[in-house]
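J.: Prediction below, plus the sequence it came from.
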Amino acid sequence: MTLSRLKKMKMAEEKIVCLTAYDATMGYWLDQAGVDVILVGDTLGMVVQGHQTTLPVTLQEMVYHTQMVQRGNQHAWCVADFPFMSDITIEKACESAAMLMKEGHANMVKLEGGSPRTLSIIERLSELGVPVCGHLGLLPQSVEKNGYRRAGKDEASAKILLENAIALEKAGAEMLVLECVPDYLAGDISRATSIPVIGIGSGGESDGQVLVLTDILGTSVGGVPPFAKNYLVGAGSIQQAIQNYVDEVRSKKFPG
């Protein structure tokens, strides 16, 4: 998978399938099921390490888990998260990207928010040839300040998110994740940008879908979030559950 192919999928209105993974085994099985994009998310802090938030995850841990995933993955585009405070300056962001790509073998890095600081970082990374994925809506790394709540629910905040998405693309972002925004807003942002827009908990109007792997397998501590679905029910195997998710995203059955 390449960025060019992902952009062609958007233009052709082919749904892009994304899932998280944290080790070689799941990297392999996601790849075998035809997942287009594997996200090595800092969600590993919660689903692998047992923390209450993603904040304790370190850059070296992100590199380590990305390495493992890429040993199992052969074809999917691999995106690795910048963990909390690993992009506080342009210089730090460049160092973090170098580690995630040179040591972790990620194809792309992802960072949260749409502030002027974030735009400056994306511009610099883009100049250096680093593919960057943005992240708007609910921002897990800002949970202590903003909590876990849907974003863009009113007209004013929705307008800001749309403007931020356009600004991210202009700064050089090549992909965007939208977390927990209204369906219509995800559609507006997808249509207003030329980059692939991947939704999570944001309805079916975006260019693709991403979920946390443990959510589609029903093994997340605390249960599956309301926007996800346990695909292990009736599947018979983990491999079949992953395949069922891929098929439902492609056919637009999920999220429905």
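T.: Looks like it came in fine.

J.: alpha carbons only for contacts and neighbour counts from here, please
T.: OK.

J.: elements contacting the host helix or strand of Arg124?
T.: Here Arg124, judged by DSSP states H and E, is contained in helix 116-127. Contact partners of helix 116-127 among helices and strands, from 3 or more Cα pairs under 8 Å, 6 or more residues apart in numbering; DSSP states H and E: helix 90-98, strand 132-137, helix 155-171.

J.: dropping in the other structure now:
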Amino acid sequence: MSVHATKRRLAPADIQALKGERPIVSLTAYTTPIAKLLDPHVDFMLVGDSLGMVLYGLESTVGVTMDMMIAHGQAVMRGSNRACVVVDMPFGAYQESKELAFRSAARILKETGCSAVKLEGGAEMAETVAFLTSRGIPVLGHVGLMPQLINTTGGYRSLGRSEKEVEKIRRDAKAIDDAGAFAIVIEGTVEPVAREITGQVRAPTIGIGASPACDGQVLVVDDVLGVFTDFKPRFVKHFANLAPLMSEAFAAYAQEVRDRSFPGPEHTFQVKKPTA
């Protein structure tokens, strides 16, 4: 039976069971209206810390806070009832210790009602992932390019072009897999390496700038819609180009306000004439 046939919300275990069955579909979501639109079509929605750049205009994800993630996680949960919802743990909420990671993750699950959290990191975070999963917190791992480490890696670039990088990504993926992550995002990693890792780990891999051979794919929803136009990475495809349409709508609204054609009589509340 397809997981889509069930009426309950998909769980991390359902996502995990899709490895080898069919590709897993995921997009980011940050708001209730978008979550409502995505819910029938995706297996899981990721409330990504990419919201810092997409919604708040930050230069990186490093400035994103727990309060921001929780507020948007709550919004996405209100707009969905079928897809699994995973919320990113922001920078500083889990790196210090596995105990801090547990407290942060527990707060996210309690206050949003989401099904799982995501954290970035490889071998150095394996103990933390194992600590969380053994205590009832499903974890989506994230290896390869890790945006929260942008200050130490020196920029956004694809990884796996040297044997040293390849070995690190392999080691990271295996460590997170062995630690019990229900799935692993592979970001910004050259295609052959991502393909190889997908065949080696038990957990399904979710590619973003990785390989079509990954067990699933995720993109930032604003990129898919062609709304976020600050830059377009190679791995992004605009499935729509809404930015020009939105700009035209705003211009038309501004013109009608200025020439007083909006609001018209049909957009205002009139006093009813008393009946005789």
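T.: On my side now, so go ahead. Quick caveat, the model's predicted, so the values are computed rather than measured.

J.: out of the helices and strands packed on helix 116-127 of the first structure, nearest to Arg250 of the first structure?
T.: The closest of these to Arg250 of the first structure is strand 132-137. By Cα to Cα, the value is 21.4 Å.

J.: nearest residue to Met175 of the first structure other than its sequence neighbours?
T.: The shortest distance from Met175 of the first structure to any non-neighbouring residue, by Cα to Cα, 6 or more residues apart in numbering, is to Cys133 (4.5 Å).

J.: for the one you found, what are its contacts?
T.: Contacts for Cys133 of the first structure (Cα atoms under 8 Å, 6 or more residues apart in numbering) come out as Val79, Met108, Val109, Lys110, Leu111, Ala173, Glu174, Met175, Leu176, Val177.

J.: what does His142 of the second structure align to in the first structure?
T.: His142 of the second structure maps onto His135 in the first structure, with residues paired by TM-score structural alignment.

J.: Distance check, its match against Ala165 of the first structure.
T.: Applying Cα to Cα, to the nearest Å, the value for His135 of the first structure to Ala165 of the first structure is 9 Å.

J.: where along the stretch 1-150 of the second structure do the strands fall?
T.: Assigned by DSSP state E, counting those that start in this stretch, the strands in the stretch 1-150 of the second structure fall at 24-28, 44-47, 84-88, 116-118, 139-144.

J.: Out of those strands, which is closest to His72 of the second structure?
T.: strand 44-47 (7.1 Å).

J.: distance from that closest one to the first structure after superposition?
T.: For strand 44-47 of the second structure, the mean deviation from the first structure after alignment is 0.5 Å (mean Cα distance after the TM-score superposition for the first structure).

J.: so that strand corresponds to what in the first structure?
T.: Under TM-score structural alignment, strand 44-47 of the second structure corresponds to residues 37-40 of the first structure.

J.: Out of the strands of the stretch 1-150 of the second structure, which is closest to Glu124 of the second structure?
T.: Ranking those by proximity to Glu124 of the second structure (Cα to Cα) places strand 139-144 first, at 11.1 Å.

J.: all helices for the stretch 151-256 of the first structure, in order.
T.: With DSSP state H, counting those that start in this stretch as the criterion, the stretch 151-256 of the first structure has helices at 155-171, 183-192, 213-216, 238-250.

J.: how about TSV for those, with mean neighbour count and distance to Glu144 of the first structure added?
T.: Output for the helices of the stretch 151-256 of the first structure, formatted as TSV (neighbours: other Cα atoms under 10 Å; distance: least, Cα to Cα, whole Å):
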stretch	mean neighbour count	distance to Glu144 of the first structure
helix 155-171	18	20
helix 183-192	20	25
helix 213-216	21	23
helix 238-250	19	31
